[in-house]
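Undergrad: Sequence and predicted structure, then a few things I'm wondering about:
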Amino acid sequence: MIARLQHTKAPRYTRLTSHPLSRLLLCLCLAFGANTAVHAASFDCAKATSDIEHAICNNPDLSSLDDRLSESYQLAMANLPGDQADALRTEQRSWLKQRDACNGQESCLSDLFSQRAALLQDTAKQAATALDAIIASIPANPATAEQQLQQYRGPLASAWLIYLHQFAPASKVTDAEVEKRHLTVVTAMNDDKFPQSLLRDIENDPKTSHDVAVLTLLRMTIERAGYEDADGRPYVHCFIFKQQGAAAYDAFGALYGSSRDSQAPICPPQGDLFEQPAWQQLTKLIEPMVGKASENSGTIRYASYADWAMFRLRATVSPEDFLKPGQRTPATDDPEQLIRSWSDESVWPKTQREQLLAAIEPARLATMGWLQTEKHFSASDAAKISDAIVKTWLSDRMDFIGEMSGPED
């Protein structure tokens, strides 16, 4: 079972060690019996031996179809209930016999692959939609969701059963089931040892809470479940941020310190606060400096981007957090003073800084009004929260660009 731990991450503003982002390729082992791709997702073309393998590797269209077929098959298998997954596996074996009968003829393979890829893509989409509907029902009826998820064997359903065990005891997921499901989730990461190793470190860190460990396991599984694919599969886990609060914000934000953080499954902000004209103007005026800093920050910048996305979510879903003393202590106590005293005019001219400073109060007032209208805070609390939100937003960006130059001593 996942150890009961207490979570700690690297400090919010500390530069993390950068790790290369490797493409997470899924293999159709049933079809081709290999798992390293060069030109096709299902096998290594450098090791192609059969007429079928050579035909696929020599034809870009076939290679693309093979890639699509492989990914759709794996996604369908992961998201189908056990009995339906077994049926699909049997069906796939039958299809392989048809494929072999083509004897490597490209025209035969092309028609066969096109039909199969389209069918598997549709099957995968329907399977994902059905599973997502069960997940979305968790807040309203966790016990029923648990019963339905038990019919699935894939990593996503398994991670959600572990979630229910931790956060919805009434669902009656057993400790033994958690042990089994945890193995399923971790085994699914075998094609990429880095997140597997990172998860193990988090779960064994005595400073990590068990809530955060469970949510990190869920987060890593969601990252690999296909929500960011071109089909536009929408996130259905967004309810956890309101329900689990700080633990969810901690587990789903910047984690890797590299471009992997661009895949963090962070839900969009609730409402239109950051679409207000005042916020659009503030963002526009600081963006040139953020862009300059990004050019020199390497892949670590994706960790900052993830933090900023999480900040927007938290500010709109849980703005009451900004009333808590010490809940979010900016790295910069007075970002406005830092902007005023910036030393290098060639990097950030005074006229541009003055325009930015003039845009701060409108953003603060817009936030205060939004909090009163949309979240029904009192004028006093809305003023405190809006001040904290704007100051933290600015502090985050001033910390990011601070290495370029800085305020005068």
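TA: Nice, I can see it.
Undergrad: Going by C-alpha atoms from here, please, whenever you check contacts or count neighbours.
TA: OK.
Undergrad: Help me confirm that residue 286 comes into contact with residue 357.
TA: No - with contact defined as Cα atoms under 8 Å, residue 286 and residue 357 do not form a contacting pair (9.9 Å).
Undergrad: Go through this structure and flag its longest helix.
TA: When the chain is scanned for its longest helix (criterion: DSSP state H), the result is helix 106-136.
Undergrad: list the buried ones in that one?
TA: Within helix 106-136, the residues scored as buried using 16 or more other Cα atoms under 10 Å are 106, 109-110, 112-114, 116-117, 120-121, 123-125, 127-128, 131-132, 134-136.
Undergrad: chain center to that helix: distance?
TA: 23 Å (Cα atoms, centre = their mean, to the nearest Å).
Undergrad: and that helix, what does it pack onto?
TA: helix 60-79, helix 142-149 (3 or more Cα pairs under 8 Å, 6 or more residues apart in numbering; DSSP states H and E).
Undergrad: so what does the longest one touch, helix or strand wise?
TA: Here helix 60-79 is seen to pack against helix 51-58, helix 82-100, helix 106-136, helix 155-167 when contacts are counted using 3+ Cα pairs under 8 Å, 6+ apart.
Undergrad: Including distance to residue 223, could those go into TSV?
TA: Formatted as TSV, those follow (distance: least, Cα to Cα, whole Å):
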stretch	distance to residue 223
helix 51-58	29
helix 82-100	22
helix 106-136	14
helix 155-167	10
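Undergrad: Counting by contacts, list what the host helix or strand of residue 399 packs against.
TA: Residue 399 belongs to helix 379-401 when assigned by DSSP states H and E. Secondary-structure packing of helix 379-401 (3+ Cα pairs under 8 Å, 6+ apart): helix 277-295, helix 301-317, helix 335-340, helix 350-374.
Undergrad: Next one for the comparison:
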Amino acid sequence: MPFPSVAQMPAQTPAPVQALDCAKPGSRADRTVCASADLKVAAEDVATLLRGTLGNTPADGRDIIQRAQTAFLTERDGVCTDKSTIPACRSLYEKRAADLAAQNSAAQKKLASVAAGIPKDPKAAAAALQRYNGAAAKAWLVYLFQSGAVTVPDKDAAVRKLVDEILRQDLMKDPYLLEEMTNLGDVASAPLGTVLLFLRHVLSTTEMDAPCFLFTKHGQPAFEAFGAFWGNARDETPGLCSPPSSVFDLPEWKAVSAHMDPAIEPALAERGSIRHGYERQFEVDDLQASLVPSTLLEAPMSAEAKRAAELRGKTVAAFRSWNDFEVWPEKDYRATVSALPAAIAATSKLYREKFKLLPQTADQAAKAAGDRFVAGRLGLIMPDD
């Protein structure tokens, strides 16, 4: 049975969320809230959480959320009657926000389980995602349609419709994020890497992680899309899946870390918010080396990845001729140099045995993993160009 065309798809209109209009407060409770800066923020938080919870809940589960919101508003109208009730009113809003946050978190876990089922049955996942009207579900549909995992009539029109809804009505009003997503251009005609970056940006507004199948299926484009992008705290999201085991947990790599960490950890703290970009790249390097090591030998695809590869090459070259022993003591540097061959050899062995890489390929991938490990950390204590 073919997936429905755009015209046949269920309407993706979000469930209504009552907005507080302080220009024209309509009740005593509205006037009380509008008179308090803290309560206005609390009301905005509740509205945002309500919108997110409804968007991350399938159609048949939204009615109970709406009924609870109606009950909250009724109680609010009885509590928030004048300025003297502001403390009680604030407590009421805080409780409602906590309830919605818990519901939204649970809803996102269920939505994430739908996305996790994509590799097994993409059509069933797409049908389930059609029951949602939030940004995350729509972004997963964009991925399914544009990647070809699910065939849909008028694919370009379907993708453009979903992207437009996400940008215009579903995402929180984050001007920086919306600008970056708009700069991606026409997602319907874009390469897979752009589609994955679009998905990454949407998931960054949720509690959902990027599942491992994206990386095992798409390799290099996925690692680039979910790598360090912002160079600041925004890189903390979305979370990345955890590999079954980490290459860098091998005792040989722990020995290398023991000689690098004393210099790296203070430098990481001194980097301020920029450290989040470094930490993100650490995570991606670890995931790539542990999940799909053969991709370490692939050429970078995006302009940003090419620049990162060039910088990594310069950093590895600096490591080989390191002489700034005030920043990194000579004894620790020499110990790192001595410990590296054993770590690379252990990694090559793992790649041959677990990933069935040919000996020469395993050796090359293990060396590339070592370069990622060293360059990512050494870049913290090297002077900026």
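TA: Structure's in. What do you need? The structure displayed is predicted, hence computed values, not measured ones.
Undergrad: quick one: which of the helices and strands packed on helix 60-79 of structure 1 is nearest residue 353 of structure 1?
TA: Nearest of those to residue 353 of structure 1, taken as Cα to Cα: helix 106-136 at 45.1 Å.
Undergrad: Show me what residue 145 of structure 1 aligns to in structure 2.
TA: Taking TM-score structural alignment, residue 145 of structure 1 has residue 125 as its aligned residue in structure 2.
Undergrad: what residue of structure 2 takes the place of residue 195 of structure 1?
TA: Using TM-score structural alignment as the criterion, residue 195 of structure 1 maps onto residue 177 of structure 2.
Undergrad: Quick one: list the elements packing against the strand or helix carrying its match.
TA: Using DSSP H and E, residue 177 of structure 2 sits within helix 175-183. The elements that helix 175-183 of structure 2 packs onto, with contact taken as 3+ Cα pairs under 8 Å, 6+ apart, are helix 192-203.
Undergrad: Provide the aligned range in structure 1 for the helix it packs on.
TA: Counting by TM-score structural alignment, helix 192-203 of structure 2 pairs with residues 211-222 of structure 1.
Undergrad: thinking again about what came up before, tell me what angle the helix holding residue 177 of structure 2 forms with helix 192-203.
TA: Helix 175-183 of structure 2 runs at 160 degrees relative to helix 192-203, counting by axes from the mean of the first three to the mean of the last three Cα atoms, to 10 degrees.
Undergrad: Helix 175-183 of structure 2 vs structure 1, average offset?
TA: Aligned to structure 1 and superposed, helix 175-183 of structure 2 gives a mean residue distance of 1.4 Å (mean Cα distance after the TM-score superposition for structure 1).
Undergrad: how distant is that helix from the center of its chain?
TA: 15 Å.
Undergrad: what does stretch 358-366 of structure 1 give?
TA: Worked out by Cα atoms, centre = their mean, stretch 358-366 of structure 1 lies 31 Å from the chain centre.
Undergrad: One more: stretch 301-321 of structure 1?
TA: 13 Å.
Undergrad: contacting residues for the nearest residue to the match of residue 195 of structure 1 once chain neighbours are set aside?
TA: Spatial nearest neighbour of residue 177 of structure 2, excluding adjacent residues (Cα to Cα, 6 or more residues apart in numbering): residue 201 at 7.3 Å. Counting by Cα atoms under 8 Å, 6 or more residues apart in numbering, residue 201 of structure 2 touches 177, 181, 238.
Undergrad: Tell me how far the nearest residue to the second one once chain neighbours are set aside lies from residue 226 of structure 2.
TA: Across the structure, with Cα to Cα, 6+ apart as the measure, the residue nearest residue 181 of structure 2 apart from its sequence neighbours is residue 198 (6.5 Å). Residue 198 of structure 2 sits 10 Å away from residue 226 of structure 2, taking Cα to Cα, to the nearest Å as the criterion.
Undergrad: Could you check which of these two has the larger neighbour count?
TA: Taking neighbours as other Cα atoms under 10 Å, residue 198 of structure 2 and residue 226 compare with residue 226 leading, 26 against 23.
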